[in-house]
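>>> Sequence and computational prediction follow.
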Amino acid sequence: MTMAAEAKPATLQGRTALHLFAGGLAGLLIWEVWARVLTKAVLGYPLEPAGLIDAIAQHRLGLSVPYLIREALHYGVGIVGYPVAYFVISRFVPRWPVVLDAIVLVTFSAGIAGLIAAGSFAPIHFIFWTAAVGLIATRAINRSPLIADAITWGNFTWFNALGLMAPVGGLSFYLLGEGGELSYMSFVGHVIYGAVAVWLFERLETGTGRD
């Protein structure tokens, strides 16, 4: 039986809301270390979600959003937005882990196929695709439904950021056109963020330490 198949509270109020936002905050704090410290050490520059917000505002509205507002939006999405989306999807969408895994698998594979068709496919893209697909496939051997579902949600937050929002901001699909390195670091960061947020929330909700 998966987490999605178990009975779960379907009302977002009181302690459930506090647990949800606590999970989002914990995941976001770890994301910040990954994005601003570790990614910078590896690539020479950090991941900047605020930059994506600015790209969307510039590309779609011709507006320049002040840095502090962009940062506030970033924290709002990480602590409140994504957790609330998880709550709604996990409580009301049947077989949601399968649906979200399929979305990530199909869209990212389509992005890689586009690189192949354009003649810009490189070994790093194959490694990246293998890592993403391999992570999705771990559900088949994962003995913990909670951890499997948490990983699925982490994957989906990456799809939302780079598969949806990046193109809206005039950037390439999954940022694959920028070489793939930044997209890979974002992939790892989003998986960690989303998985921690979901794992902590569900553990707090059950109060039993169940996996």
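Ah, there it is. Numbers count the residues shown, from 1 in each chain.

>>> C-alpha from now on. contacts and neighbour counts both.
Will do.

>>> neighbours around Arg95, how many?
Residue neighbour count, defined by other C-alpha atoms under 10 Å, stands at 15 for Arg95.

>>> what ranges do the strands span in the chain?
Taking DSSP state E as the criterion, the chain contains no strands.

>>> longest helix anywhere in it?
Longest helix in the chain by number of residues (criterion: DSSP state H): helix 181-206.

>>> Enumerate the positions of it that are buried.
181-205 (16 or more other C-alpha atoms under 10 Å).

>>> can you give me the helices in this structure?
Here the chain has its helices, by DSSP H, at 14-33, 39-43, 49-61, 67-76, 82-92, 96-118, 123-137, 145-158, 166-168, 181-206.

>>> Next, work out how far apart the residue nearest the centre of the chain and Ala22 are.
Closest to where the C-alpha atoms of the chain average out (C-alpha atoms, centre = their mean) is Thr157, at 2.1 Å. Distance, Thr157 to Ala22, by C-alpha to C-alpha, to the nearest Å: 17 Å.

>>> Comparison target, given below:
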Amino acid sequence: MSIATFSHNARIDGRTGAALLIAAAAALVAWEIFARAIAPVWIGGPLQPTGLVKSLFANVLGLPVGQAAAQAVHLATGLLVYPAGYLAATRIKSLGWAADGAVLGAATWFFALGIVAPVSGLPFLLGVGAITWAALAGHLIYGLVVTGGFALARKRLG
């Protein structure tokens, strides 16, 4: 059974949830490796999504948020929010895990840099520089690992 067929007709059950959580955890690990080990070589420093979270809370809610809380928000978004959006979208239409992953990665990147950044008082797409493209690469990796990992985990879990 292909992921396209599975996703469209899927019941959301314990196995589906477990497979998605496993895939999302793996995707966050891949993101962190990219953000902290590969991006610094490319752009001269790590990608720091917690800075975006801190700016969002400070500029929108007027609340200072510490590093641990910002990291928790980022992890919750990557473990729960984005994967839930992927599952909901592919219940309507899936293009296959690779295309779905690219769409998920691009959508999460645009949401973070194209919507959250400006709302947080930062430039649209963070000014379209090297950090913008590094973040896109990281989000594409994240999206592909979520969708590929989900297909694999779902197959393994039955």
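Thanks, I have it. Please read these numbers as outputs of a predicted model, since none were measured by experiment.

>>> May I have the TM-score of the superposed chains?
For this chain pair, the superposition-based TM-score is 0.88 by TM-score structural alignment, normalised by the length of structure 2; 156 aligned residues with a C-alpha RMSD of 2.2 Å.

>>> before we move on, the earlier item: quick one, the longest helix of structure 1 and helix 14-33 angle?
Counting by axes from the mean of the first three to the mean of the last three C-alpha atoms, to 10 degrees, helix 181-206 of structure 1 lies at 150 degrees to helix 14-33.

>>> how much does helix 181-206 of structure 1 stray from structure 2?
On superposition with structure 2, the mean distance recorded for helix 181-206 of structure 1 (mean C-alpha distance after the TM-score superposition for structure 1) is 0.9 Å.

>>> Which residues are in contact with the counterpart of Ile38 of structure 2 in structure 1?
By TM-score structural alignment, Ile38 of structure 2 lines up with Leu38 in structure 1. Going by C-alpha atoms under 8 Å, 6 or more residues apart in numbering, Leu38 of structure 1 touches Pro46.

>>> what does His74 of structure 1 give?
Taking C-alpha under 8 Å, 6+ apart, we find His74 of structure 1 in contact with Pro49, Ala50.

>>> one step back: how much space between the residue nearest to the centre of structure 1 and Tyr67 of structure 1?
Where Tyr67 of structure 1 is concerned, Thr157 of structure 1 sits at a distance of 22 Å (C-alpha to C-alpha).

>>> Ile136 of structure 1 -> structure 2?
Matched to structure 2 by TM-score structural alignment, Ile136 of structure 1 sits unpaired.

>>> Nearest spatial neighbour of Ile136 of structure 1, chain-adjacent residues omitted?
If the residues on either side of it in the chain are set aside, Ile136 of structure 1 comes closest to Asp101, at 6.6 Å by C-alpha to C-alpha, 6 or more residues apart in numbering.

>>> Residue in structure 2 paired with that neighbour?
Aligned by TM-score structural alignment, Asp101 of structure 1 pairs with nothing in structure 2.

>>> Count the residues that sit near Asp101 of structure 1.
Using other C-alpha under 10 Å, Asp101 of structure 1 is surrounded by 21 other residues.

>>> I figured it hits Gly154, correct?
No - the criterion here is C-alpha atoms under 8 Å, and Asp101 of structure 1 misses it with Gly154 at 10.2 Å.

>>> Any figure for the gap between Lys155 of structure 2 and Gly149 of structure 2?
In this view, Lys155 of structure 2 and Gly149 of structure 2 are 10 Å apart by C-alpha to C-alpha.

>>> same question, Ile38 of structure 2
Taking C-alpha to C-alpha, one finds Ile38 of structure 2 at 21 Å from Gly149 of structure 2.

>>> likewise Glu32 of structure 2?
Distance of Glu32 of structure 2 to Gly149 of structure 2, given as C-alpha to C-alpha: 16 Å.
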